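Q: Using only what follows, build the 3D model:
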Amino acid sequence: MIIGPPDTPYEFGFFEFIMKFSRDYPRKSPSVTALTTNSGRSRFNPNIYSNGRVCLSILGTWRGERGEEWSAAQGLESILISIQSLMSGNPYENEPGFEDANDPSDKKNQRDYVQKIHHETIRVTVIMRLEEYLGLVHNRLGRLNQAERCNMVEDIDIDGQDEQSVPFEPFKDLCKRRFLWYYDSYLASVRKAMGEVAEGQRFTQMPFEGASNTMEGKFCYGELEQRLIGIKKALDDETTRWAVEGKEAVEQGATVSVNLRRQYEQAVEAFKRDGTPHNIELEGNNPFVWVVTYFGKPMTNLDGGLFRFRLMLSPRFPQEQPRARFEVNIFHHRIAKDGTPCYVVKPNKREDVRSHIEAIIDALEEENPPYDPRTLVNPEAHKLYWGTPDDRKLYNRKLRRTVQDSLEAGF
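A: Got it, this is the predicted structure:
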C-alpha cells in the first residue's frame, strides 16, 4: 500500500499494488499491478491504467533513458519510490506528448485533471474502502433516492465481491487508524473543493484517455462530505463496542483478556519503578479500556497540564491495534481535533500496550521534531507549528491556553 503524498491530489489516499517476484529476481524486476482501480473504471494516473498496468521504465513496461532500466542493485524500495513519484501535484505532466505547459487548453486540462483525481481519490480510495470495511454501503442505499446516488453504480460493485466473501485485507486496520488521523484533512479538502467546482459537473475527459482507459463521473462533494462524517461516526461506534465485546471476552476467560490484564499490572509496576508521574487505571475493571492520566512535562509548554486519554483495545488485539482519544481539548500538532493522537510504535512493540502509551507521550513531548507531512492530523496546529516565527508563537500560546484549561476542567 502507498498512501498518497501530501500537497497532491492523491493526498492521504490508500492505493494498493500487488507485486510478484519470479525466480529470476533480482536479475529481473517483479511484475507490478495496481489493485485500486474501482473495478477497472478509474485510471488514477497517465502511467497507472484502469486495468492495473503500471508503466515505468524501471519495470520494463515503459521505454526510458539509459540508466533508468532495472538492475540487480535495485529492489522493492526503488519501485515504491518510483510509483510514488508518479503521484505528483500535477500528474497530467506524466503523459508524454502533453508537455506544453504554456498552451492555454493544456493548462485547463491540467487543472481539470487534478480536480477529478482529487475527487476520486477521496471517493474511491478512502470512502468506498472504509465503507466496505464498516459494512456501510448496503445500509446507505435504502436512504438515497436516484438523484442522490451520485456515481453510486461504481460504489456497489467492489471488485465483484459479495457480502458473504471474506477477502484478504492486510491493510484494513491500518486504513481505519489512518482515517482517524486524516479525517480533518479529508473534510477540509472536500469543503475547499466545493467552492472550486460545480456540484454535479461532469469530469473532463483528457486527451490521453480512451474509452476503456479513462475516469468518468461527476463531482459530488456534498455527498462525499456526508459520507466522510458517516464513516467517522461508524468508526467511533465500532471503538465503543470494543469495550462491550471486551467484557464478554473477560467473562469467557479469553486468552486476550488474561494477557491484557497481566500487561496492565506490569505497566503499573513499571511506571512506579521508573518514577513516572502518570497514572494508569482500568475503566470499570475492564482490561480492554485503559485510562491514562498524563501530567505535563516540567519546563515545557505542557508544564502544569493534566490530560487524560483513553486507550481502547479490541478483542482481536494485536491484529487490531489500540485506538486512543484525549478526553480534554489539547491544541497540539500531533493531536487531531477530536483528541486522536498521531503516534507510531515500533513493529516489534505492537503487542505491548505500555509501548503504545509511551509512544503517545513521546509524540506529545517531542522537542524539535523533524518536519513530517505524514503527521498532518491537526491542520490548524500543523500550519502554525511549521509556519513563521510569529506562527510558532501563536501555536505556543494556543497550546498553553489548553494546558490551563485542562486544570480547570478537572475529572
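
Q: can we go C-alpha only for contacts and neighbour counts from here?
A: Fine.

Q: buried stuff in stretch 301-308?
A: Across stretch 301-308, burial judged by 16 or more other Cα atoms under 10 Å covers 301-302, 304-308.

Q: Here is the second sequence; please produce its structure so I can put it next to the first one:
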Amino acid sequence: MSNHSIIRITRELSDLQKSSDLSLAVACRDVDVRNVKAIIVGPPDTPYEFGFFEFSVRFGKDYPGKAPAVTATTTNGGRCRYNPNIYAGGKVCLSILGTWRGERGEEWSSAQGLESILISIQSLMSSNPYENEPGFETANDEGDKKNQKDYVAKIRHETLRISVIQRLEEYLGISPSGAVQPQVSLMIDDSDGDFDSSEVDREEYDEASVHFDPFKDLCKRRFLWYYDSYLLAISKAKTEVTDGQNFTRMPFECPGNGMDGKFNYTELERRLRLIRKTMDEETERWAAEGLASKKKESGVASNLQRQYEQVVESYKRDKNVTLDIELVDKNPFVWAITYFGRPMTNLDGGLFRIKLFFSPRFPEEQPRARFETQLFHHRIASDGTPCYTAKRAEDVKSHIEAIIEALEEESPPYDPRTLVNPEAAKLFWGSEDDKKMYNRKLRRAVQRSMEE
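A: Model prediction:
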C-alpha cells in the first residue's frame, strides 16, 4: 500500500474519531490501518433504533482509487438479513461500493471516503426498509403494504435480540438463561430464540478480528443511555404482535438469506432486565476492584488520585460553578459530586448529588455517572444515568464539565440520540403547553432536591 493511501486512511479515521456524530464509530489496530471496524448506531424512529450494527472495512492497495470491501458482521453468524441490501452473508449492496448497479454518477469516486460509505449504509436503515428492494415503486397492492408493516416488525425484534441483547450478553459473559458463560465471544443465538454455542464460521471472522473488540465500552455506555427506550419499544411491540407468532417471510428473502424466527418480547424483556442488573453489579464491583488497585499503588489509582486533587483545586478557584467533590471511602475510583444549581436558571437552588464510578481499566473503560438526586430531565434517564460526551476521555474534569453542560443547556439543538428520558423528551420537544409542563416537573424535582 502506498504512503498516500495510508495517510489518506489515517486522516479519515482521525476525522471520524474526532467527530461529534453519535451514530458512527471506527477503530483499527495500530499496526494495520487497512483493516477497520466500524459501528453504526441504528437511527431513531426506525426499526433499527439504537441497535449496534458492526461492519468490517478492508482497504485495498489502490485506495482511494477503488472502494474498500465492506462486510456486515452483525448477522447472527450469517443467519440474519437485516435489510434488502444487507445480506445475511455480510454483503452490502451499494452502488458506491460497486456491489450494486447504480445510476450514472452514483458509483465510487476518490472524492468519497469511509464516512460517506457509512452514511450511505446508515441511509438504508430507514423507517420503511422494504422500499430498498428493487421494484418496490411498482408494488402497491394490499399484500405489499402488509409486508412492509410485517418487515418493520421483525426487524425491530431482531435489532433488539441480536444487535443489542445478544451483544451485551456476550460482553458481560452471561447466557440468555442468566448462566455465566466461560467463553461467549463466538456464541450465537438460534433464530428461534434458543441459545446455541456453536462457533461462527472461521472464514467470516479470523482469530485476530474476533479478539479485537474496540466498541465494547461504547455499547455498554449506550445501553445505559437507551435502556428506557428499549423497554418502551418492547412495551409498544407487545400490543402489535403475540409471543410465538412467526415472522413473515418477504418475497425477496430465501433460505440462507432471510430473517426467520418467532416473536418473543416477554423473553427479550427478561433478558434486557438481566443485562441491566448485571451492568449495575459490574459498576458496583469497580469500587472494590479500585480499592484493591489502590493498595497495589497501580498507575490508574495514582492517576485518579492526582486528578481528584487537581479538580478539587480547580473548582475552588472557579467562581462560575459551585460544586463539592469528595472520594467515597477515600476510594479514588468512586467520586461523590454535589452540584449547586446555577442562579437564574431552572436549576436555581437545587442540590444535585452525582456519583462517578471509575473502572480499574480507565480510560479504556469510561466512567459511569449516576444522579442520586431524582431529576426530571431529557438528558437524564429515569435511573439517573446522564447522557453526555466528554471532549477528553482521559480527563475527569472534562467528564464533569460535560455532565454540567448537558444539565444546564436550555436551548439545545434537537438530537434524538441524546434524549434518554422518553417521557421528559416528549414534553421538552412538544407543544408550548408540553414545554410548560416539562419546566414545572423539572422545577418540582429541583425543589425536592433541597428537601432531601
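
Q: TM between them?
A: After superposition, the two chains reach a TM-score of 0.94 (TM-score structural alignment, normalised by the length of structure 1), with 399 aligned residues with a Cα RMSD of 1.7 Å.

Q: At which residues are the strands of structure 2 located?
A: 24-29, 32-41, 52-58, 69-72, 188-189, 195-196, 323-328, 331-340, 351-357, 368-371 (DSSP state E).

Q: longest helix in structure 2, by residue count?
A: What stands out as the longest helix in structure 2, according to DSSP state H, is helix 265-295.

Q: circling back: ok, which of the strands of structure 2 comes nearest Lys441 of structure 2?
A: Ranking the strands of structure 2 by proximity to Lys441 of structure 2 (Cα to Cα) places strand 351-357 first, at 15.5 Å.

Q: what angle do the closest one and helix 265-295 make?
A: 80 degrees (axes from the mean of the first three to the mean of the last three Cα atoms, to 10 degrees).

Q: how close does strand 351-357 of structure 2 sit to structure 1?
A: Mean deviation of strand 351-357 of structure 2 from its aligned counterpart in structure 1 after superposition (mean Cα distance after the TM-score superposition for structure 1): 0.3 Å.

Q: quick one: that strand aligns where in structure 1?
A: Per TM-score structural alignment, the counterpart of strand 351-357 of structure 2 in structure 1 is residues 306-312.

Q: And for stretch 258-278 of structure 2?
A: Alignment of stretch 258-278 of structure 2 against structure 1: residues 214-234, by TM-score structural alignment.

Q: And stretch 289-303 of structure 2, by the same measure?
A: Using TM-score structural alignment, stretch 289-303 of structure 2 pairs with 245-259 in structure 1.

Q: Likewise for stretch 75-88 of structure 2?
A: Stretch 75-88 of structure 2 maps onto residues 37-50 of structure 1, going by TM-score structural alignment.

Q: ok, the aligned partner of Asp274 of structure 1 in structure 2 to Asp324 of structure 2 distance?
A: Using TM-score structural alignment, the equivalent of Asp274 of structure 1 in structure 2 is Asp318. Counting by Cα to Cα, to the nearest Å, the separation of Asp318 of structure 2 from Asp324 of structure 2 is 12 Å.

Q: and those two? which has more neighbours close in?
A: Asp324 (14 against 10; other Cα atoms under 10 Å).

Q: shouldn't the more buried one be in contact with Thr338?
A: Yes. With contact defined as Cα atoms under 8 Å, Asp324 of structure 2 counts as touching Thr338 (5.1 Å).

Q: isn't Arg417 of structure 2 right next to Asp45, touching?
A: No. The pair Arg417 of structure 2 / Asp45 is not scored as a contact, 10.3 Å apart, by Cα under 8 Å.

Q: higher neighbour count, the two?
A: Using other Cα under 10 Å as the criterion, Arg417 of structure 2 and Asp45 rank with Arg417 on top: 20 against 11.

Q: which residues does the residue mapped onto that one from structure 1 contact?
A: Arg417 of structure 2 maps onto Arg374 in structure 1, with residues paired by TM-score structural alignment. By Cα atoms under 8 Å, 6 or more residues apart in numbering, Arg374 of structure 1 lies in contact with Pro6.

Q: do the same with Ala390 of structure 2
A: Counting by Cα under 8 Å, 6+ apart, Ala390 of structure 2 touches 398-399, 401-402.

Q: Now the residues you listed in TSV, please, with extra columns for distance to Ala27 of structure 2 and neighbour count.
A: As requested, the contacts of Ala390 of structure 2 are exported to TSV (distance: Cα to Cα, whole Å; neighbours: other Cα atoms under 10 Å):
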residue	distance to Ala27 of structure 2	neighbour count
Ser398	22	16
His399	22	22
Glu401	26	16
Ala402	23	19
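
Q: Take those and map them onto structure 1. Which survive?
A: Mapping the contacts of Ala390 of structure 2 onto structure 1 (both residues aligned by TM-score structural alignment, their matches' Cα atoms under 8 Å) leaves 398-399, 402 still in contact.

Q: Which of those residues sits closest to Glu284 of structure 2?
A: Nearest to Glu284 of structure 2 out of these is His399 (Cα to Cα; 19.2 Å).

Q: Surely that closest one is in contact with Pro386?
A: No. If you go by Cα under 8 Å, His399 of structure 2 and Pro386 don't touch, sitting 10.9 Å apart.

Q: out of everything not next to it in sequence, what's closest to Leu272 of structure 2?
A: Ile165 (6.3 Å; Cα to Cα, 6 or more residues apart in numbering).

Q: Map that neighbour across to structure 1 for me.
A: Match for Ile165 of structure 2 (TM-score structural alignment): Ile127.

Q: got the contact list for its match?
A: Ile127 of structure 1 touches 224, 227-228, 231, counting by Cα under 8 Å, 6+ apart.

Q: and the gap between it and Asn47 of structure 1?
A: For Ile127 of structure 1, the distance to Asn47 of structure 1 - Cα to Cα - is 23 Å.

Q: again with Thr204 of structure 1
A: Counting by Cα to Cα - Thr204 of structure 1 and Asn47 of structure 1 are separated by 18 Å.
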